[in-house]
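Peer 1: What shape does this take:
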Amino acid sequence: MYYSKLRAKARESLKGNWLIAIGLFVLTTIIFTLPDFIFNPNEYDFSWRDVAVILTTWLLTPITVGLTWAWIDMSRGKSISFGHLVHPFQTIFAKTIFVSFLQGLFLLLWTLLFIVPGIIKSFSYMMTFYILRDRPELSPLEVITESRKMMNGHKGEAFVLGLTFIGWLLLGVVTLGIGFLWIVPYISVTFAHFYDTIREEYEAKHA
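Peer 2: Now for the predicted structure:
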């Protein structure tokens, strides 16, 4: 019931917003394919082109953050626009880059220790970009720590919520990827509602 309510809320949020939601997803996808297209990395030998792709993609992290903020605002009934994608560049560019670096580093270290802890930690840190929307004053380490605390007791719920979309993901594959134009925004807004739900619980406990 809990998961169906979150999905229902997402569908309600997307009513009248499908066009902009799909547009944001498509534009973000295009932007993140550009480094690979421009530098044309060697498929077999690691070279400077591969490094260029990695660095450029990393520097584009604020776009991912901006897209996450768009999903959050949509879940809260606010209007969204393509300006969401550039907003983090204008406000907390350096912080988003450093947060992304620390998050990736921590996940790498946990994964090197064991695969399973790495997967678990990925759920612990999954609210990092969401929290940046509401608590931009936090330091990179603080926002990651806040995500870990907020997800305490909710990692299993996030995993199960993701599993409820397996059928939709298979539909996206069957439609040769076309279905993902609707599926990705649907999943993303659902998780934005999930964030708001656990955030309210977390803030109530720490009030």
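Peer 1: can we go C-alpha only for contacts and neighbour counts from here?
Peer 2: Fine.
Peer 1: Give me the contact list for the host helix or strand of residue 168.
Peer 2: Secondary structure assignment for residue 168, by DSSP states H and E: helix 166-174. Residues outside helix 166-174 that contact it (CA atoms under 8 Å, 6 or more residues apart in numbering): 178, 179, 180, 183.
Peer 1: want to put them side by side, so please do this one too:
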Amino acid sequence: MTEEQISIRRVKLTARKQLSDNFFTVFKINIFMIIQMMINVWAIILGTILAFYLSTHSSQTLVNNVQPNYLTMILQHSLILLVSWSTLWTIVDQFQHPKEPVKFKRVFQIITNGSFWTTFLLALVQNILIWFWTLCFIIPGVVKYFAYSQTYYAYKMDLLFKRRQQSLTDYITISRRVMDGNKLQLFKLEVSFLGWHLLGLLSGGLAYIYVAPYLNASRVVFSSQVFNRAMGRLKG
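Peer 2: Down below sits the predicted model:
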């Protein structure tokens, strides 16, 4: 019997309920992600303006001389991933203990929990693997991006229950296994926020005050459902 797919509608309804019940708390948790997304919006706006300026002032030589530094890009993306993980972990804590107030310092747990370098190395390994797959054309890289998307949750569960896998790549393997059959649903969830991202762009990033908490809560709800189903299959 084929297992019913995770309902994107129910995921988003659950996330919205979390927002309506605890918006100020969720806003505090997401503050760094909100700032990051605002920065991304202005980077897009300024980059578009710069590209238009260069294209109209015959600066093709300058454009050709700008070569991407892939190592720097991977390191930057890994640090950005750490900010995202710390935010998502704090949302996990809130979901685990909804009646307990979440202190703002929990947002820094990726630094204060004593496993910063291990977590950074895990994020770095994940980004390197996705980068290598992307070299094999864009589609394999996108597929692996979704396949490895639950690494943060697998690692968080081990931190909560004071466990450790034998190697860091085991967490990526766990993510890949639980996402087997679920990648398309996560893709649909992310695509369903395209309109919100457009609103964020048109508002100069201000809309992300609401959109970032909504998006991240939806991601955590999705993750919890994916892992609950995986645990249910193991028990079955």
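Peer 1: quick one on the thing from earlier: what does the helix holding residue 168 of the first structure correspond to over in the second structure?
Peer 2: The counterpart of helix 166-174 of the first structure in the second structure, using TM-score structural alignment, spans residues 194-202.
Peer 1: sorry, back to before: the helix holding residue 168 of the first structure vs the second structure, average distance?
Peer 2: Compared with the second structure after the fit, helix 166-174 of the first structure shows a mean deviation of 2.0 Å (mean CA distance after the TM-score superposition for the first structure).
Peer 1: Okay, buried residues for that helix please.
Peer 2: 168, 169, 171, 172 (16 or more other CA atoms under 10 Å).
Peer 1: Let's check: the centremost residue of the second structure is which one?
Peer 2: residue 84 (5.5 Å; CA atoms, centre = their mean).
Peer 1: Residue in the first structure paired with it?
Peer 2: Under the alignment by TM-score structural alignment, residue 84 of the second structure pairs with residue 64 in the first structure.
Peer 1: ok, that match to residue 145 of the first structure distance?
Peer 2: Using CA to CA, to the nearest Å, one gets 20 Å for the distance from residue 64 of the first structure to residue 145 of the first structure.
Peer 1: ok, now residue 90 of the first structure?
Peer 2: Distance, residue 90 of the first structure to residue 145 of the first structure, using CA to CA: 24 Å.
Peer 1: Between these two, point out the one with more neighbours.
Peer 2: Set side by side, residue 90 of the first structure and residue 145 show unequal neighbour counts under other CA atoms under 10 Å, the larger going to residue 145 at 15 against 9.
Peer 1: What separation is there between the more buried one and residue 129 of the first structure?
Peer 2: Separation of residue 145 of the first structure from residue 129 of the first structure (CA to CA): 12 Å.
Peer 1: Residue 47 of the second structure: neighbouring residues, count only.
Peer 2: Residue 47 of the second structure sits with 12 neighbouring residues when counted by other CA under 10 Å.
Peer 1: Can you give me the buried ones in stretch 37-55 of the second structure?
Peer 2: Within stretch 37-55 of the second structure, the residues that count as buried by 16+ other CA under 10 Å are 37, 38, 41.
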